[in-house]
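Colleague: based on what follows, work out the 3D shape:
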Amino acid sequence: MGSEEFTVPRRTVIGGLVGAVTAGTLGATGLAQPARARTRARSPIVRGPAVRLVSGGQPRAAIVVEEPGSPLVAEAAQVLQHLVERSSGVRLRIVGPGDAFPEPAAVRLGRGPKALAAMAEAGVSLGAEHYWTHASARDVLVVGSDHDPGTDSNNYVNRTPATIWGVQRLLDDWLGVRWLWPGDGGIAVPRSSEIAVGHHTELHRPAQLNRQLRNSLNTGHSRATNAWLAEDELTRLNAEMFGWAEAHHMGTRERIAAPHAFTSWWERFGETHPDWFAVPPSGEGYAQPWPVAERVKLRITHPEVADQILADWRADGSPATWSVTPNDSTGFDTSPETMATDFPVGQDPLDVWLGSGNLSTRFVKFWNGLLERMRGERPDVKLLSLAYACYAEAPPPEAGVRVADGTILGVVPAPWHRTGWQDWSDRGAQHYLRPNWWHAGASAPLLPLQLEGGFVEFTQAHNSAGFDFDSVMGFWGSQNPRYYMTARLSSRPELTPDDVIEEYLTTFGGAADAVGAYLAHWEDFTTRASYPLGYPNYEVQDPDGLYSRAVRDHGIHPGITKGSIEALAYLFGDDVVQPAGEILAQARTDAAGDTDVLDRISFLSDGLTELTTVRNTLVLGKQDPDGMAFRTAAGELLELRKELTSRHAVYGEVAYWREQAFDQPTSI
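Modeller: As a prediction, the model looks like this:
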């Protein structure tokens, strides 16, 4: 039996929406008329030659593991088998390369003879992170540039599951599968008794070098004083979180990380070389170590400082990348020699010390000098730093400095500062996005989808080497559309924020309009609230927003982390939360009988329940932290968070870690 004309799903973007289309053979004919976008959660339609996997409720293909010794190829087979079965109820058999099978077609995973021959004929070679998919006649072929170190399989930084990415690409394109949040319940799989893959040949790899969404779950578990997760449960949750991240192609083909680089220097050199450290402004009463030993700044014009940085680099084997990010917080050097390298010259020393000056020029000059010396010893070395706080903005043109080629900067921007991103590009920087936006909101459904999504889209089109988000705080029930937006734009950069929202809503079937109203409710609130996403300088887009009013009227902290927790008690009254609950009630009515969609709506509802419970607990704790009402509420919050953590609706231990760090009354 050869190839057949068959109706197969295919996602296509039409006019900013994910629409249904009809087309001929891929790459051979144009698109025909669009159909209505929001029906059930299913993929649009293409007609053309296809390889059937399932037809009439019967298996029409086997899954052939062509590399039986590869754990990643074996895992790819399991992913395909599981999700096809979830869609159709049909379990495709998995066989080895020499096994016979009765089905007329095959999905062949890995470097088997047919794949190698087809790749040679097409002139395809695979570089780092590439994966190749091909369908013709009776075979679907998937080959990836896998890398599996065999350790810490839950860390996507350490492995490249490119064959799995290829399988997930097929499921995305031809079945309409969407990975909304971690765990099997977060994978939206359209139901279909007919599954096929249209004829095609495609070579893909992630567009950006480095894609990191940090997982805060382990940190919360280790630091919350009332952590409860057993190791096996923690392992499961981490594995599901990393599985979600990998489905969105998180990983790296060039590790880019710029941690604060000098946190041990005071301990190492404070007694023997105190002159290596930042000079405080005279007459102000400051002394080193300031503000604490781990956060002291360097006197970067002292020649021995650069000598020691190079010595440390050499002692570590002169690696290909080296971080020189200044330590966090305040205490920048006010020595005359260093201030002479600033632009503008003559800034107030106290402003410089407290980090409210503009210090980018001094650091660019310092980095350029370091890199010139390092490249004399290793020409391919790259210097890494954050562009952060008082050195977040690029030097102005009149400063007359450019960033040396080989410097990669992690820009920590407000999501409305597109000109700031472009300014670094204009000064010659290769840079990556390193925001702290997701620390904002605490448990609340803070959803700046267009704002953040638009900025991510902009950076991808303007010299971005990738991103490193700090961090996924785990408020999945309330903020999962926010996480999904960034992840989806990364794995499918041809989409727009509107496209991502529309395909997200499509997974809610008949309740799509109601869930759209729910997202719009919270996006409108987010705009009116205007949280300080310009971290760490408490910058807001609207100084008269609800958040800034709460700072003035109720004394909440202006910062992104502590203030977000305190704001729960003031900004999320019933006048805000109750309409959201009513919208979800309408969504349940609209989704009656669709258990998959009802489960997704319940997940969103879990986020609202946790929000109102922690809000009430905070209010009672501030009124009477020793009272029985507070103790009862705190006990109920703990039990709720234990339940919701088990299904990713909230990472309760992370929430407690942040609340306890800022002395917020949510636990006994």
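Colleague: CA atoms for contacts and neighbours, from now on please.
Modeller: Noted.
Colleague: list the buried residues for the longest helix along the chain?
Modeller: Ranked by number of residues, the top helix in the chain under DSSP state H is helix 595-623. Buried residues in helix 595-623, defined by neighbour count with 16 or more other C-alpha atoms under 10 Å: 596-621.
Colleague: residue contacts, the most centrally placed residue in the chain?
Modeller: Nearest to the mean C-alpha position of the chain, by C-alpha atoms, centre = their mean, lies Leu213 at 3.6 Å. Contact partners of Leu213, counting by C-alpha atoms under 8 Å, 6 or more residues apart in numbering, are Ala245, Met250, Phe467, Asp468, Phe469, Asp470, Ser471, Val472.
Colleague: where's the last one relative to Arg549, distance?
Modeller: Using C-alpha to C-alpha, to the nearest Å, we find Val472 at a distance of 27 Å from Arg549.
Colleague: just want to know which of the two has more residues nearby.
Modeller: Val472 (22 against 15; other C-alpha atoms under 10 Å).
Colleague: so Ser464 is in contact with Ser425, correct?
Modeller: No. With contact defined as C-alpha atoms under 8 Å, Ser464 does not count as touching Ser425 (9.1 Å).
Colleague: between these two, which contacts overlap?
Modeller: What both Ser464 and Ser425 touch, as defined by C-alpha under 8 Å, 6+ apart, is the set His431.
Colleague: who has more neighbours, these two?
Modeller: Ser464 (24 against 18).
Colleague: quick one, what contacts that one?
Modeller: Taking C-alpha under 8 Å, 6+ apart as the test, what Ser464 contacts is Gln208, Gln430, His431, Tyr432, Leu433.
Colleague: now do the contacts for the closest residue to the second one other than its chain neighbours.
Modeller: Which is Gln430. In space, and not counting its chain neighbours, Gln430 is closest to Ile408: 5.0 Å by C-alpha to C-alpha, 6 or more residues apart in numbering. Residues in contact with Ile408 (C-alpha under 8 Å, 6+ apart) are Lys382, Leu383, Leu384, Ser385, Ala429, Gln430, His431, Tyr432.
Colleague: compare with the first, here's sequence two:
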Amino acid sequence: LLGRAAGAPAEAEPNAFRLTVRGESIFIAGRDDPGEPLRDDVSAGTLFGVYELLERVLGVRWLWPGELGTHVPAAANLVVPELDLVLAPALRHTRLRFGGLMSAEAGWSNPAAREKFIHDQLVWLRRHRLARGISLEYGHGFETWYERHAATHPEYFNLLPDGTRRSDPMYHGGEDRLISLSVAEPGVVTERIKEWSQQRTAQRPWVNGAENDTCGKCVCELCLAWDGEPATPAALARAKAAFAAGEPDWWKELGSVSDRYARFWMALQAEAQKTDPGATVLGYAYANYHEPPLRTRLNERIVVAIVPRLMYPWTAAKREAFRTQWAGWSAAGARLYLRPNYTLDGHAFPIWYADQLAEDFNFVHANGLIATDFDSLTSSFGAQGPTLYTLARLQQHPDWPAERILAEWYGAFGPAEAAVRAYGDLWRRVSAQVDDQTLKAVLQRTPDGGSWGRFYLIADGIFTPAVMAEAERLLAAARQAAGAQPTALRRVEFLEQGLRQAA
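Modeller: Coordinates of the predicted model:
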């Protein structure tokens, strides 16, 4: 029996379910909300219960989108043991974005191929239980404020070193939406909570305290007084001189301004509690307030999005800095969600960070993680399959080590398992040899490359002809090992297609 027929509990958490096997009967009942089941913001508890049964009992694995990526082990007999499980997602919100450029119309052989892949990938994400049980769709929270409030309340906005209250002219030409706030100004708190009390919904109940997409740049006395280590007169003088000289990074002289934002979130919460005693505030650890606060204590109703300053290559120094950042915000008392950009890296090239990703994910799970939001899923399954499978599996099992997950992926290649593992190990070694100095050397001859959006311009400095030739040799060995096993052979051919695309 499924869903309502099995007695689904309406009061369950989003996407939660009960799976019971008793005698010859199977009962799967979960919280199922109205809406399209493939939408990740629609609770599909019964569906998740079915997936749990398929994985736990039949050993089904979803390697990548589509039929070829669906691994169903052969079995002469099916034995379903007695079970009685009540399960809910380990994380309240898990998301791998793939809209925008990732689903654009350019580059497809035809519109039907695009539509099929998008559908198959939605199914794949759902089978990995990616789900937004709560909404984190808040974004930068004050982008329209300057247009609406500058004339009547200029004090809401950053005081620049030249004494003006405007968007920094050296940052994207001074766009109004990119101005930072004077977060210590009491009127900012009052106005935000006024808006929140009028606009909040059951789906988006939290106070949005996320600054605009810029650094904290206010040098007014109120904001400086809120900083954990206020800028000295000498530092302010340097900031003013740098601003006057047209240096875009003048704000670095202010040091970390995390405490002013932490105090801002606490002030928002205090004001919101007058309306709702359980009010929760969301903010970002970002830009020049990415470091943990020095003096401000937060609480569990302050939710902070950590945007790691970590992109490929995953060096030990970068990872240690990220863990220090995460541990500091966790120790400050906030609940945290992971909002990285590093999955944008790599284009269609076989970069590898499965091991590092799992180790760091295990760490954040043990230190206050409640949600994830990855920007973005580039869908390079043929080139980055082990890493992307690890990424998806961790959303459901945040405490699993990489090797447990990778064993599932490699095991689906049957007689070619060992040969495909050798192929994956090549990319592990290649990526392990890359550090920032490697990229710096490549950039000397290709200065336009380097960022995630232009990685393809420098990829040949990593994936050299010799490396690609070795990859081809290893896949040829995997093809031979697959022999006459048709599914294993087709999966090896899928990897060959990924390698050809990278080449």
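Colleague: overlay the chains and give the TM-score.
Modeller: In this superposition the chains share a TM-score of 0.87, using TM-score structural alignment, normalised by the length of the second structure; 475 aligned residues with a C-alpha RMSD of 2.7 Å.
Colleague: among the contacts of Leu213 of the first structure, who's most crowded?
Modeller: Counting by other C-alpha under 10 Å, top hit in the contacts of Leu213 of the first structure: Phe467 with 27 neighbours.
Colleague: are we agreed that that one is in a strand?
Modeller: Yes. Under DSSP: H, G, I helix; E, B strand; the rest coil, Phe467 of the first structure sits within a strand.
Colleague: pretty sure it is touching Leu433, no?
Modeller: Yes. Contact criterion C-alpha under 8 Å: Phe467 of the first structure and Leu433 qualify, at 4.3 Å.
Colleague: joint contacts of those two?
Modeller: With C-alpha under 8 Å, 6+ apart as the test, Phe467 of the first structure and Leu433 both reach Gly410.
Colleague: make TSV from the contacts of Ile408 of the first structure and add secondary structure and neighbour count to it.
Modeller: Below are the contacts of Ile408 of the first structure laid out as TSV (DSSP: H, G, I helix; E, B strand; the rest coil; neighbours: other C-alpha atoms under 10 Å):
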residue	secondary structure	neighbour count
Lys382	strand	19
Leu383	strand	25
Leu384	strand	25
Ser385	strand	24
Ala429	coil	23
Gln430	strand	23
His431	strand	26
Tyr432	strand	28
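Colleague: for those, give me TSV that also has distance to Ser193 of the first structure.
Modeller: Below are these laid out as TSV (distance: C-alpha to C-alpha, whole Å):
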residue	distance to Ser193 of the first structure
Lys382	52
Leu383	54
Leu384	51
Ser385	52
Ala429	51
Gln430	48
His431	46
Tyr432	43
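Colleague: and which of those residues is nearest to Val84 of the first structure?
Modeller: Tyr432 (36.5 Å; C-alpha to C-alpha).
Colleague: can you tell me which residues contact the closest one?
Modeller: Taking C-alpha under 8 Å, 6+ apart, we find Tyr432 of the first structure in contact with Ile408, Leu409, Gly410, Val411, Ser464, Ala465, Gly466, Phe467, Asp468.
Colleague: please redo it, this time with the cut-off set to 7 Å
Modeller: Residues near Tyr432 of the first structure by C-alpha atoms under 7 Å, 6 or more residues apart in numbering: Leu409, Gly410, Val411, Ser464, Ala465, Gly466, Phe467.
Colleague: would you mind measuring from the counterpart of the fifth one in the second structure to Thr487 of the second structure?
Modeller: Taking TM-score structural alignment, the alignment pairs Ala465 of the first structure with Ile370 from the second structure. With the distance defined as C-alpha to C-alpha, Ile370 of the second structure ends up 38 Å from Thr487 of the second structure.
Colleague: ok, back up a step: I'd like the next helix or strand past the longest helix of the first structure.
Modeller: helix 628-645 (DSSP states H and E).
Colleague: ok, the counterpart of Ser605 of the first structure in the second structure - contacts?
Modeller: Matched by TM-score structural alignment, Ser605 of the first structure corresponds to Glu496 in the second structure. Applying C-alpha under 7 Å, 6+ apart to Glu496 of the second structure gives the contacts Leu475.
Colleague: same thing but 8 Å
Modeller: Per C-alpha under 8 Å, 6+ apart, neighbours of Glu496 of the second structure: Gly382, Glu472, Leu475.
Colleague: circling back: assumed the residue nearest to Gln430 of the first structure was part of a helix.
Modeller: No. Per three-state DSSP, Ile408 of the first structure lies outside any helix segment and is strand.
Colleague: alignment lookup: it to the second structure.
Modeller: Under TM-score structural alignment, Ile408 of the first structure pairs with Val303 in the second structure.
Colleague: distance of its match relative to Leu499 of the second structure?
Modeller: 41 Å.
Colleague: just Thr190 of the second structure next, same as before
Modeller: 56 Å.
Colleague: now do Glu52 of the second structure
Modeller: 33 Å.
Colleague: same check on Arg126 of the second structure?
Modeller: Taken as C-alpha to C-alpha, the span from Arg126 of the second structure to Leu499 of the second structure is 27 Å.
Colleague: is it true that Ala51 of the second structure touches Arg127?
Modeller: If you look again at residue 51 of the second structure, you'll see it is Tyr, not Ala. Yes. When contacts are counted by C-alpha under 8 Å, Tyr51 of the second structure is listed as touching Arg127 (6.4 Å).
Colleague: ok, back up a step: which one of the contacts of Glu496 of the second structure is nearest to Thr20 of the second structure?
Modeller: Of the contacts of Glu496 of the second structure, the one sitting nearest to Thr20 of the second structure (C-alpha to C-alpha) turns out to be Gly382, at 37.1 Å.
Colleague: who are the neighbours in contact with Tyr286 of the second structure?
Modeller: Cys215, Ile306, Val307.
Colleague: mapped onto the first structure, which of these hold?
Modeller: Contacts from the contacts of Tyr286 of the second structure that recur in the first structure, judged by both residues aligned by TM-score structural alignment, their matches' C-alpha atoms under 8 Å, are Ile306, Val307.
Colleague: just the contacts of Tyr286 of the second structure: which are in strands?
Modeller: Ile306 (DSSP state E).
Colleague: would you convert the contacts of Tyr286 of the second structure into CSV that also reports distance to Trp250 of the second structure?
Modeller: Supplementary listing: the contacts of Tyr286 of the second structure in CSV, determined by distance: C-alpha to C-alpha, whole Å:
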residue, distance to Trp250 of the second structure
Cys215, 11
Ile306, 24
Val307, 22
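Colleague: in which helix or strand does Arg314 of the first structure reside?
Modeller: Short version, using DSSP H and E: Arg314 of the first structure is in helix 303-315.
Colleague: let me know the secondary structure of the counterpart of Val430 of the second structure in the first structure.
Modeller: Under the alignment defined by TM-score structural alignment, Val430 of the second structure is paired with Phe525 of the first structure. Phe525 of the first structure falls in the helix class when you classify it by three-state DSSP.
Colleague: before I go, just wanted to say thanks for your time.
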